[in-house]
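Engineer: below is the sequence, then the predicted model.
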Amino acid sequence: MAKSLSLFHPPLKALARVVLALLPFRALANKKIFMGGSEQARRPLLVADQEDPHYHQSSNGGVDGNSTATGFLVFSTIVAATCSFTSGYCIGYSSPAEYGVLADLSLSMAEYSVFGSMLAVGGMIGALMCGKTADYFGHRTTMWIINVFFILGWLAIAFTKVSWLLDLGRLLQGIGIALTSYVEAFHVSYRFCLFFIPESPRWLLKNGRKKEFEGVLQRLRGKKADISPEAAEIKEYAEFIQLLSENKILDLFQKKYARPIIVAVGLMTLTQFSGLPGYTFYMTNIFVLAGVSSKAGYVTLAIVKILSTTMAIFLIDKFGRRTLLMVSAAGTCLGSLLTGFLFSLQDHHYWISSLALMGVSVYFVSFNLGISGIPWIIMSEIFPVNVKGSAGSLCNLIYWFSSWVVSYTFNFLLEWSSTGTFVIFAGVSAFGFLFTVMLVPETKGRSLEEIQASVTNVLH
């Protein structure tokens, strides 16, 4: 049985990457965890991390020898993967529901823009509280808290008769999504599964529950697995973390962190200002203006997203982060230009309906190839571990603030000029391409010294 289950180990790694790519808000990098991979991938690549000279780990992430992907681990991973459903529902439903909400509650476009953008406001609140919440309550309890936010949010939206309650429901959903992206929580309809999955072994050890830590780790790895090497490494890492002083966000604003902050903040801004919230929250509006059936548009878009996300899983390790980011930025620029050109033709009474789906499809294929997830990966690799939590909170906050700006202003921009709106998005993507070429290092397979030298040569 153990041998057969060990066959699941490579697919589980791929599944983890799918989850990372599908999550709309990738705050996974905020966690103070140590993961498998190359030594270079685990060390900070833009800041010399002199505080952890003795830190090391096995190449397989501490899972040595007899450890296999047990049935329980497979179950826990599958349950964790359902988090994308919750976030997807909360983000995506506002677009097809737009006209129904406007009619039922007699909302103005300005009021609906507030409703659409409240998700991002909740995200900013959740970004500030996610780390402390997970550290204090543990990931499993935090998942229950997340479900409370989602349930209350959906109930407020479902039974509302006034706009402020609608906005409150959207706000609660935003908080839930931000927390979800940190702890990899689950879709509300799978909340019963929380009874059967364990608390994080690292959290148990951190809180002094050593017996439970070993029991949970043994259960995850299998009864016959030798967990001694992995347990020893986790304990060593936990002791190392305790020796580090906990940094606050303000501690990031030092000269030694200037370069990684520029790179991380620039990529977080690119993720949103390239147009994602506008496309996502108001896709129905785009299809209607373009004269395309919303059902056909959404089916096509879903297929495109699945295929492009699957492609990204296999391409990221082959071509590297920086290359995919450049391709992604160039592609989103092209997609936005095609969409803008479509509306330009509409203004002159010419029409090519297939161009609408083509432009949107090019945008999302390109976005999912790189901009969707790679910024979070790079962010997790360029900061030392003692500031990674603070850096993650800062990046999360900027990510959500950028989302709020784009989602709130999108309808107003469309009223101003449909063509101009997407040309602006294309311009941001073009700037992101240049930003990546000039400032973003390739972190895959490179040593700290190589990254430092390349960034120094560019900035000086």
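Structural biologist: Perfect, I can see it now.
Engineer: okay, CA-based contacts and neighbour counts for the rest of this
Structural biologist: Fine.
Engineer: burial count for Leu459?
Structural biologist: Applying the criterion other C-alpha atoms under 10 Å, we find 9 residues in the vicinity of Leu459.
Engineer: adding another structure so you can compare the two:
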Amino acid sequence: MNTLAPNRDRQNTRYLVFLTTVASLGGFLFGYDTAVISGTTDFLQERFQLTDLELGWAAASALVGCIIGSASAGYFSDRFGRRKALLLAAIFYTVSALGSAIPMNLTQLSLARIIGGIGVGAASVLSPLYIAEIAPEKIRGRLVTLVQIAILTGMIVVYYVNAQIAAAGDTPWNVRAGWRWMFGSETLPALLFWAALYFVPESPRWLIKQGFLDRGLAVLARIGGTSHAQTELAAIRETLSHEQGRFQELFQPRYTRVLIIGIGLSILCQATGINVIMYYAPRIFVSAGLDRTSAMTQTVLIGLTQFVFTCIAFRMVDGMGRKICLLLSVAGMGIALFALGGAYRQEHPHGILLLTCVLGYVASFAIGMGAVPWIILSEIYPTRLRGRAMSLAIFFIWFTNFWVSQLFPLMLKTMRENVFWLYAAICVFTFLFIWRIIPETKGKSLEQIEHELLGI
């Protein structure tokens, strides 16, 4: 029986959107788990009598798990499949949500947050990887951008949830119990993600790599039709024939450029300070003299701004191209950070001025540095090594994120406005790196990109 016949030659947009949506739930939980800490920091500090360094650890402990999850997800997904690895990430999310709601001390909370971080780190590799491997090249950029939109949706939702929970009681209640409800609220979306993954197939490229040609061909055909499936199969098999698939292969001279692109972009997208703003926005505003309620409200505006401008990026990445988006983005970030440092230097900074600088920075980040690095990382590596190569690059995202987040409370206290000018200087270097090193990949198949970068 010909399993491809019913698909003919039409792209099954509805099915493609369904697969992308389910994979993007990993991104939603990524954002939810990452941002939930922002509403709890002051309450945690009072509840457990934390120093600034201990508070930094409470926020950054999840990033240790992110490092572990991102480093191991590639091997696990290359060995056992993208779908099974995503299922495991969903389990980590669920366990962490429950564990973070019941700790009696900082150590227990940190352990639960590390478990959640493993899920976040794994999903940060696997969600864009899965989508890139199922998406037609003409819309791949936009579909991978949906992961970033999902991340921001998760952040906005948890900002709202945190604000509602905080408003449900006074400060003593929030110190005693409110923050527990904030962490525990992640359980529901984590269970939804786990259940939804049972209705999606394995990545067709992974199936073909493992020798399951009929199953891989059937998935490709259901997505894009028979002709699309046959064309993709031929291209995938051709590139696989030139690859060995061993991790050590990544360190051969012909892979030097893609390693520099992947690792360099991963470090710089975090070293320019985005998660300082996302994790510590209320603390930045409070330290500048605003009251806590206003600070929490302005944090919701930050999430909404990033969401809106990421939706704009959704249209730009497959039109203007990846590289132009990155250059515009990092230029705007540098200008906004320089202005933020100047505003923060004032003895009594105006809340509107601070908010304008932060929103300008976030908007600039969203149109390029927010989504495009994840697209490029999912495109530049060869099929047999894509999972492990993405793990290596995303390991550096979380490693950099950890140190930036861990040190920021202390740096803000000791350096004040100079910390924002330091990030502005890093933006200048990042602009030059992108201009000289990053290739344009819009409108090209994964196999074509591999051929151009590696000569395969």
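Structural biologist: Noted; the coordinates are in hand. The model shown is predicted, which means the values in this text are computed figures rather than measured ones.
Engineer: which parts of the helix or strand harbouring Ile149 of structure 2 are buried?
Structural biologist: Under the assignment given by DSSP states H and E, the secondary-structure element containing Ile149 of structure 2 is helix 140-167. Residues of helix 140-167 of structure 2 classed as buried under the neighbour-count rule (16 or more other C-alpha atoms under 10 Å) are 140-163, 165-166.
Engineer: so how far is that helix from its chain's centroid?
Structural biologist: 11 Å (C-alpha atoms, centre = their mean, to the nearest Å).
Engineer: got it, and stretch 431-449 of structure 1?
Structural biologist: For stretch 431-449 of structure 1, the distance between its averaged C-alpha position and the chain's averaged C-alpha position is 20 Å (C-alpha atoms, centre = their mean).
Engineer: for stretch 276-286 of structure 1, same thing?
Structural biologist: Per C-alpha atoms, centre = their mean, the displacement of stretch 276-286 of structure 1 from the mean C-alpha position of its chain is 18 Å.
Engineer: likewise stretch 279-292 of structure 2?
Structural biologist: On the basis of C-alpha atoms, centre = their mean, the separation between the geometric centre of stretch 279-292 of structure 2 and that of its chain is 24 Å.
Engineer: and for stretch 381-397 of structure 2?
Structural biologist: Centroid displacement of stretch 381-397 of structure 2 relative to its chain, using C-alpha atoms, centre = their mean, is 14 Å.
Engineer: Tyr280 of structure 2 pairs with which position in structure 1?
Structural biologist: Alignment note (TM-score structural alignment): Tyr280 of structure 2 maps to Tyr282 of structure 1.
Engineer: what do you get for Arg10 of structure 2?
Structural biologist: Residue correspondence, TM-score structural alignment: Arg10 of structure 2 in this structure matches Ser67 in structure 1.
Engineer: so its match is in contact with Pro229, correct?
Structural biologist: No: because the distance of 10.5 Å does not satisfy C-alpha atoms under 8 Å, Ser67 of structure 1 is recorded as not touching Pro229.
Engineer: quick revisit: contact partners for the match of Arg10 of structure 2?
Structural biologist: Listed by C-alpha atoms under 8 Å, 6 or more residues apart in numbering, the contact partners of Ser67 of structure 1 are 221-222, 225-227.
Engineer: ok, of these, which one's closest to Phe341 of structure 1?
Structural biologist: Top of the list for closeness to Phe341 of structure 1, among the contacts of Ser67 of structure 1 and by C-alpha to C-alpha, is Arg221 at 54.3 Å.
Engineer: my read: the closest one touches Gly71, true?
Structural biologist: No: contact status for Arg221 of structure 1 versus Gly71: not in contact, 9.2 Å apart, counting by C-alpha under 8 Å.
Engineer: where do the contact lists of these two overlap?
Structural biologist: Residues within reach of Arg221 of structure 1 and of Gly71 at once, by C-alpha under 8 Å, 6+ apart: there are none.
Engineer: quick revisit: from Phe412 of structure 1, how far off is the match of Tyr280 of structure 2?
Structural biologist: As judged by C-alpha to C-alpha, to the nearest Å, Tyr282 of structure 1 and Phe412 of structure 1 stand 12 Å apart.
Engineer: over to the match of Arg10 of structure 2. Which of the three states is it?
Structural biologist: coil (DSSP: H, G, I helix; E, B strand; the rest coil).
Engineer: likewise Lys442 of structure 2?
Structural biologist: Assigned state for Lys442 of structure 2: coil (three-state reduction, three-state DSSP).
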